[in-house]
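A.B. asks: attaching a predicted model along with its sequence, questions to come.
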Amino acid sequence: MTDSPHIALERVSFRFADGVMLFEGLSEVFDDRHTGLVGRNGVGKTVLGRLLAGDLQPSEGRVVRQGRIAYLPQHIVAAADARVVDLAGCAHWFDAMQRVMRGQPHEDDIECLEGRWDLVERLQAALHDEGLGHLDVQTPAAQLSGGECSRIALLGALQADADLLILDEPGNHLDQASRTRLGQRLASRRGGVLLISHDRDLLAGMQRIVELSASGLRSYGGGYAFYQASREQEREAAWQTLNSARVERKRGERALRQQHERQQQRMASGLRQGKDSNQAKILLGMQKNRSESSAGRVATRLQAQRQKLDEQVRDAAAALDEEREVTLHGQAAPLPPGRRVLSWRDLRLPFGSPPLPDVELFGSRRMAIVGPNGCGKSSLLALLSGRLAARSGECRVEVPWALLDQELQGLAPQESALEHLHRLAPGSAQSVLRTRLDHLGIGPDAALLPCARLSGGQRLKVALAGALAREPQPRLLMLDEPDNFIDLDSRLALERFLRAYRGALLVVSHDGAFLDALALTDRLQWTAAGWLHEVL
């Protein structure tokens, strides 16, 4: 193995504490190439990223690391006393510098600061370039939005002195300008990158794509467009193989029936001839036994051939199993055009933003709430749902509603997906709830796992399924970046569902293509002059 920076998986398997195997026998090398890691929700991408980074240990096999590695997890959880410098991963050196400046250094402070004496200036400059220049390195993280926390953690990872950078869904919670800058920074980075993402724009800049599936890891040279074209060719070939296997099985079953009928005819003919020739009963019995024994051997052979034909069809179908279409269930009754859904007047958000324009929404209106991180989009949804109090003004929601927030606070970590749906829809049969989850790609085993064990995309699907299944059925959906974490197929399914949804919608998202697919009627947008409500 080369001494250049790399991470090598050698027959790596990972098994959860309860014995459930997530994946097994993975072998691959990640080096200085910019690599995108893709796969369906729940297949194990985040676990694999943690194994590569050394944050987890494999159940079997080993991970060999050469070089300096920096890792950015999918979820940034800030401690209660965390500061900007903590989020950026620079607290160790910053605190050492503070001790030196106070004249109270620890034994190794001077040595660890070698080459990092300008750390504060560099971090402050990076914050300014990112549009976060109003923050100080000691600003408490509790004062920041989720998007701002993610952007600061990402800045720290990009500035880390690392040969290999592992980023798990770094585009989530970033506004469009920040996503564009991220793509530019990754493109100019000379070291290795492993990007775990469903973001098509970011994946387009990768040098190769590695797909994780139930079958293992498969590498595709070239960017995301090449990967898509290759996968489409593979799907077409898999369908042709399945159709050929089905035709072959039908032809084979017809031939097997004919063989069975000929065997039965030969047996009957032999017995008749024996009787007609007045053979002794003992000879007839022996002939009958021989015929039955021969028939049994033929039947066993025919059954084995039939099973082989069935296995060929099952194997061909298994290759397409991961391509099943994702489907969302839960359609509200149409809202009368004159039914008022919500309204607010003289409304000010609790964190100092300018007042919002007065709004009244009637019927099945569909409003996008857009703007940069930190402008108050999530706060508005929290205010409408009663989780926050307004600084001034009043607001009213006048129909049953459901909120899907970024943190998915409605999901209990130890509650299973099936239990979550049953709690929200106690009148629904378990078979119906299981079917809803299965159509989201959450199979019978995953449906019984604690939600804490599910991937970010799976948890979001469970939360969305619960919001749609709850009783009384919501007539207003408030969705805070629902396109985060979910794979491309699920995102397209979500677009189809929301476009056909007959209730009212409030949707926060930074993905313009996603919003364009929803047939919006209104847009509430943050501008330099404040909030602007536009009827489309």
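C.D. replies: Looks like it arrived, so ask away.
A.B. asks: C-alpha from now on. contacts and neighbour counts both.
C.D. replies: Noted.
A.B. asks: what segments of the stretch 401-536 of the chain are helices?
C.D. replies: Ranges of helices in the stretch 401-536 of the chain, per DSSP state H, counting those that start in this stretch, are 417-424, 430-439, 456-469, 488-500, 512-516.
A.B. asks: list the buried residues for the longest one?
C.D. replies: Under the neighbour-count criterion of 16 or more other C-alpha atoms under 10 Å, helix 456-469 has 456-469 buried.
A.B. asks: okay, now the one to match up with it:
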Amino acid sequence: MSTDARVSCVSLSFRRPDGGEVFSGLDFSVGPGRTGLIGLNGCGKSTLIRLIAGELTPQAGTVSVRGGLGHLPQTVVLDTALRVDQVLGIAERRAALDAVESGDVRAEHFAVIGDDWDVEERSLAALDGLGLGHIGLDRAVGEMSGGECVLLRLAALLLRDPGVLLLDEPTNNLDAYARRRLYDVVDAWTGTLLVVSHDRELLERVDRIADLREGEVTWYGGNLPAYEEALAVEQEAARRTVRAAESDVQRQRRELASAHVTLARRRRYGQKMWDTKREPKVVMGQRRRAAQVSAGKHRVLHAERLAAAEERLGEAEAAVRQDEEIRIELPGTRVHPGTEVLLLRDPVPPYGPPLRGELTVRGPERIALTGRNGAGKTALLRTVAGELSPLSGEAGPLVATGYLPQRLDVLDDDASVVRNVARAAPERTENAVRARLARFLFKGAAADRPASTLSGGERFRATLAMLLADPAPRLLLLDEPTNSLDLASVRRLPEALAAYEGALIVASHDVPFLESIGITRWLRLDGELRDTTPEAVRAGR
């Protein structure tokens, strides 16, 4: 691994397919160490990662990478028919090794092997280091969970020993055990690492924070807590500057008003002197002109001072972050305590492990659904939502139900945001649909963007707006809802969900988020639903 590996972006410009500008003349450089790239949803974090990885081409500017590059995308899609050794890129060398060990000493086998005689041992060690030692090299990808596939893709990258590693939301879909394996990789990294994440524990491990906002990057030394502390100090100073600028504007307005009063008084006095003819006309004319010039200069001076003060106020206000929040107002979702909302009895989904036992959800309960990768959480939620029919048993909701899937694939990519939501609420006028979308931060032209151009977080908001359209569900199922959100949105989502008065079942590995939304019951899925605690979830038990 090269310790002088580096990424440099010079005068980078990029536009979305719909023409929307993401970057214009961006300069960005990152060297050895661990860098956390953060920013609001839609600001271009994943776009920047993909530009560096060569998956996208900028309209202008250059991207250069010194040292080998590995890229773990936000969504890992692997061919389910592949074997583990094929994903790792070692299948040909394994076959050549097997041939040589069987006595076939043709030259082409040695050419394939090169000096890599311990490729199997290194591969197994890489898998073991990520908690995948049990899967072996011959297992099919289709037999692995989504979290295991993410770690397998990471193992393939690590085997190449890149100098630069790009990670885009790497903890999405990982359970607590798998996250700890990923944290170990980050802790041990000695090259250049650039990670986009909303995972606080991961961002506590970085050396610096790059804050991408409005097409520019601001750098902060230290990890996430250090960034938040520095930003809080910076924002408090900005608010003090705004207060001082507001006071200055008020003072300048008073002085300008006073200048107008003085000018009017002088005019009245001059007119009175003229009318009474107390002095010669020439003298009075000279005095009138001198007074008018003096008063005019005085007024212009104060007007200029006011304009300068208002400009300083505008600059000060621009430095204060006023990030908008999602607002959910759904009084019609109220579920009275004691009302049965959902009944589960030994459901067997069409895929994933069967579930033994019973569960009755009553009233506005808030249930956390936890468990290891591959335990069947998504299959269970899809069965409850009616997307899958159980092979046996019961999994029937007793009220209107809404399901927010992990992949957010319910939007029509060819349609605009407003058309997608209108499709879910055919009784509402377009103005009513746009008013609803404004609460989910899609205002004006933003509501007319094609769904295909949305970032992960924007897609989450659009899907949530569609899901909560009339009639609003009284049982809401959320599958890893924080996966696509930025840090600010993860902080705000609990406030938005606080207005939801129905029952809530959330599948998530993000314990701090689950704690923040007022979970009333913690359940672990491992062949049956067991009561658990947040402490046990953190420990991976």
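C.D. replies: Received the coordinates, thanks. A quick note: this is a predicted structure, and the numbers were derived from the prediction, not measured.
A.B. asks: so which of the helices of the stretch 401-536 of the first structure comes closest to Val85 of the first structure?
C.D. replies: Nearest of the helices of the stretch 401-536 of the first structure to Val85 of the first structure, taken as C-alpha to C-alpha: helix 456-469 at 26.1 Å.
A.B. asks: now do that closest one: which elements does it pack against?
C.D. replies: strand 401-404, helix 417-424, helix 430-439 (3 or more C-alpha pairs under 8 Å, 6 or more residues apart in numbering; DSSP states H and E).
A.B. asks: rebuild these as CSV, extending it with mean neighbour count and distance to Leu203 of the first structure.
C.D. replies: Output for these, formatted as CSV (neighbours: other C-alpha atoms under 10 Å; distance: least, C-alpha to C-alpha, whole Å):
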stretch, mean neighbour count, distance to Leu203 of the first structure
strand 401-404, 21, 27
helix 417-424, 22, 30
helix 430-439, 18, 27
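A.B. asks: right, and these - which one's nearest Arg231 of the first structure?
C.D. replies: For those, proximity to Arg231 of the first structure was assessed by C-alpha to C-alpha; helix 430-439 is nearest, at 21.8 Å.
A.B. asks: which residues are contacting that closest one?
C.D. replies: With C-alpha atoms under 8 Å, 6 or more residues apart in numbering as the test, helix 430-439 of the first structure has contacts from 325-329, 418, 421-422, 443-444, 447, 462, 465.
A.B. asks: rewinding a little: of the helices and strands packed on helix 456-469 of the first structure, which is nearest His510 of the first structure?
C.D. replies: Taking C-alpha to C-alpha, strand 401-404 is the member of these nearest to His510 of the first structure, at 15.8 Å.
A.B. asks: want to throw the buried residues of helix 456-469 of the first structure into TSV with distance to Arg190 of the first structure?
C.D. replies: Formatted as TSV, the buried residues of helix 456-469 of the first structure follow (distance: C-alpha to C-alpha, whole Å):
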residue	distance to Arg190 of the first structure
Gly456	30
Gly457	30
Gln458	34
Arg459	35
Leu460	34
Lys461	36
Val462	39
Ala463	39
Leu464	40
Ala465	42
Gly466	44
Ala467	44
Leu468	46
Ala469	48
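A.B. asks: nearest to Pro357 of the first structure, of these?
C.D. replies: Ala467 (28.4 Å).
A.B. asks: grab the nearest non-local neighbour of the closest one.
C.D. replies: Ala402 (5.6 Å; C-alpha to C-alpha, 6 or more residues apart in numbering).
A.B. asks: break down the stretch 201-350 of the second structure into its strands, ranges please.
C.D. replies: Applying DSSP state E, counting those that start in this stretch to the stretch 201-350 of the second structure gives strands spanning 208-213, 216-221, 340-348.
A.B. asks: which ones are touching the residue lying closest to Glu480 of the second structure once chain neighbours are set aside?
C.D. replies: Nearest residue to Glu480 of the second structure, sequence neighbours excluded (C-alpha to C-alpha, 6+ apart): Ser508, at 4.7 Å. Counting by C-alpha under 8 Å, 6+ apart, Ser508 of the second structure makes contact with Ala368, Leu369, Thr370, Asp479, Glu480, Pro481, Leu514.
A.B. asks: thank you, goodbye.
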